[in-house]
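Participant: what follows is a predicted protein model with its sequence.
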Amino acid sequence: MDRANIFHISQHNKKRGKLLTLRKFFKAKRNQQVEVYFSIGTESHYKQGKVSTVGRDFVMLTNLKERVWIPYTVIESANIVYGIPTFSNTHQHYLYDNNLRAKLLRQFGETVSKRDNLKQQFFEETLQTNLNTWKDTWVNIWFDEKVKKLGKISSSEENLTITMLGKKEEIAFEEINYIETIRWFSLFSYGFKHYKNKRTAT
């Protein structure tokens, strides 16, 4: 019945049907390895990683090197990784202790807000609300295949605010095509190049 409903929605609204299909797929593969094909501008890209967070309008993947945020609007397709076995959804194997059960019944909001895994179970975060929990994280943000911004997440309210060398810049969420965390070595290299160019100019 669920599949039939998604198919019916897709016939009348392809954009909405695609979003629901992707969300359902990633929820079923939470904490498992997937491969995602997506586009930034006119260029196609590929990313493989573990499904860490499934939001209302994005998915977060993690691997040994980085953490990435991919909006559903740029995703072309998503699959399980060939050669890696699939497992049943992790929520089927949760151990519910009486203490947690009592807290959920009596202090639902406070209990859920303190645990990311519970927030993902009960609420569908948007990219905006999720990035708000990653303040002071250094990221690269892609707008298209040629334009990207580097900075530290400062706030995530009406727009995403990043800080770089003491300067703040606001970015509209609808302009974001892809976000990835930056490794310290890459950040150091960027700072060294900026310092070198500044000295050359003077």
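Facilitator: Here it is on my side, so go on. Numbers count the residues shown, from 1 in each chain.

Participant: only C-alpha atoms for contact and neighbour calcs from this point on.
Facilitator: OK.

Participant: residues making contact with the biggest strand by length in the chain?
Facilitator: Counting residues, the longest strand found in the chain (DSSP state E) is strand 43-54. Residues outside strand 43-54 that contact it (C-alpha atoms under 8 Å, 6 or more residues apart in numbering) are 23, 26-27, 29-39, 59-63, 81, 120, 124-125, 145.

Participant: for that strand, which positions count as buried?
Facilitator: For strand 43-54, a neighbour-count test (16 or more other C-alpha atoms under 10 Å) marks 48-54 as buried.

Participant: ok, and here's another one to check against it:
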Amino acid sequence: MREGNQIEDQLKSPSSFSSPTSAVSIEETRILSEYINQKNLFNVVNRDETRRKPLILKQFFKMKRNQEVVVTSVLEKDVTVTTEGKVSTIGRDFIMLTNLKKRIWIPYNAIETANIPFGFPSYSNTHQHFIYDNNLQQKLVLQFGETVAKREALIKQFFEETLQTNLKSWSGMWIEVKTANEVVYGKIIETTKKELLVQVFKSKKVIALDDIRFISTIGIIPLWRNVLKSILKLSIL
């Protein structure tokens, strides 16, 4: 009877953990898990070619989280732009890169290639990891929903955002938006399931999310420089 009570106490104890996930060593389990995940990924993309590009890109960026990457994206036919930055947010349909000057959003459907810069190691250093607390693993095992909901970084890691939901969280940010047909400067006002609304002074511009090829934050000086160029072009015309 006493033994049964001990087992019940252990189950109720907040310090208890789930049983091991494998009969082999931890390092072998980790290698096996990565192998299974990669096999499953290629089984999916080989059966459904429409999912190949976003799934492969997501997996690549997850392997390079917090590391430097080089992304070549297509703005329009025969016009590409190469961007280098650190992988910040991996979304369902986009990637966000950061560098010393700005944040950059690139939809997966606009990406032509993704790679690591020449001469950079293919692993992150210790300064590129976030330290939450020593009990994080225990909290994730026993109180997953409550723990993740309290931390923005964990929400982004476990629940893949769309471009629309991510841009919504940056409302009020000044950005430069490039589509296949135009370049728009403005402040993020609102995002819907299909459109991005930006504002420059008193005028507003609606941009279809499917048309977006590239977005980056922009400082005040570059913003004014580009606005003046646009005004000059209009006056000449």
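Facilitator: Ah, there it is. On a predicted model such as this, the values are computed, not experimentally measured, just so you know.

Participant: of the buried residues of strand 43-54 of structure 1, closest to residue 88 of structure 1?
Facilitator: Closest to residue 88 of structure 1 out of the buried residues of strand 43-54 of structure 1 is residue 51 (13.8 Å), distances taken as C-alpha to C-alpha.

Participant: counterpart of that closest one over in structure 2?
Facilitator: Taking TM-score structural alignment, residue 51 of structure 1 has residue 87 as its aligned residue in structure 2.

Participant: all strands for structure 2, in order.
Facilitator: Taking DSSP E as the criterion, structure 2 contains strands spanning 68-76, 79-90, 94-98, 103-107, 111-115, 174-179, 183-191, 195-200, 203-208, 212-217.

Participant: what's the PyMOL line that selects buried ones from the contacts of strand 43-54 of structure 1?
Facilitator: To isolate the buried members of the contacts of strand 43-54 of structure 1 in PyMOL, using 16+ other C-alpha under 10 Å:
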select buried, resi 23+26+27+29+30+31+32+33+34+35+36+38+39+59+60+61+62+120+124+125
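
Participant: related to what we said a few turns ago, out of the strands of structure 2, nearest to residue 37 of structure 2?
Facilitator: strand 79-90 (17.5 Å).

Participant: can you count the residues close to the aligned partner of residue 121 of structure 2 in structure 1?
Facilitator: In structure 1, residue 121 of structure 2 lines up with residue 85, judged by TM-score structural alignment. By other C-alpha atoms under 10 Å, the residues close to residue 85 of structure 1 number 9.

Participant: ok, residue 180 of structure 1 next?
Facilitator: 19.

Participant: let me see the contact set for the counterpart of it in structure 2.
Facilitator: Alignment note (TM-score structural alignment): residue 180 of structure 1 maps to residue 216 of structure 2. With contact set as C-alpha under 8 Å, 6+ apart, residue 216 of structure 2 has these partners: 102-105, 175-177.

Participant: just give the closest residue to residue 216 of structure 2, not the sequence neighbours.
Facilitator: Distance criterion C-alpha to C-alpha, 6 or more residues apart in numbering; nearest residue to residue 216 of structure 2, sequence neighbours excluded, is residue 104 at 4.3 Å.

Participant: that neighbour matches what in structure 1?
Facilitator: Under TM-score structural alignment, residue 104 of structure 2 pairs with residue 68 in structure 1.
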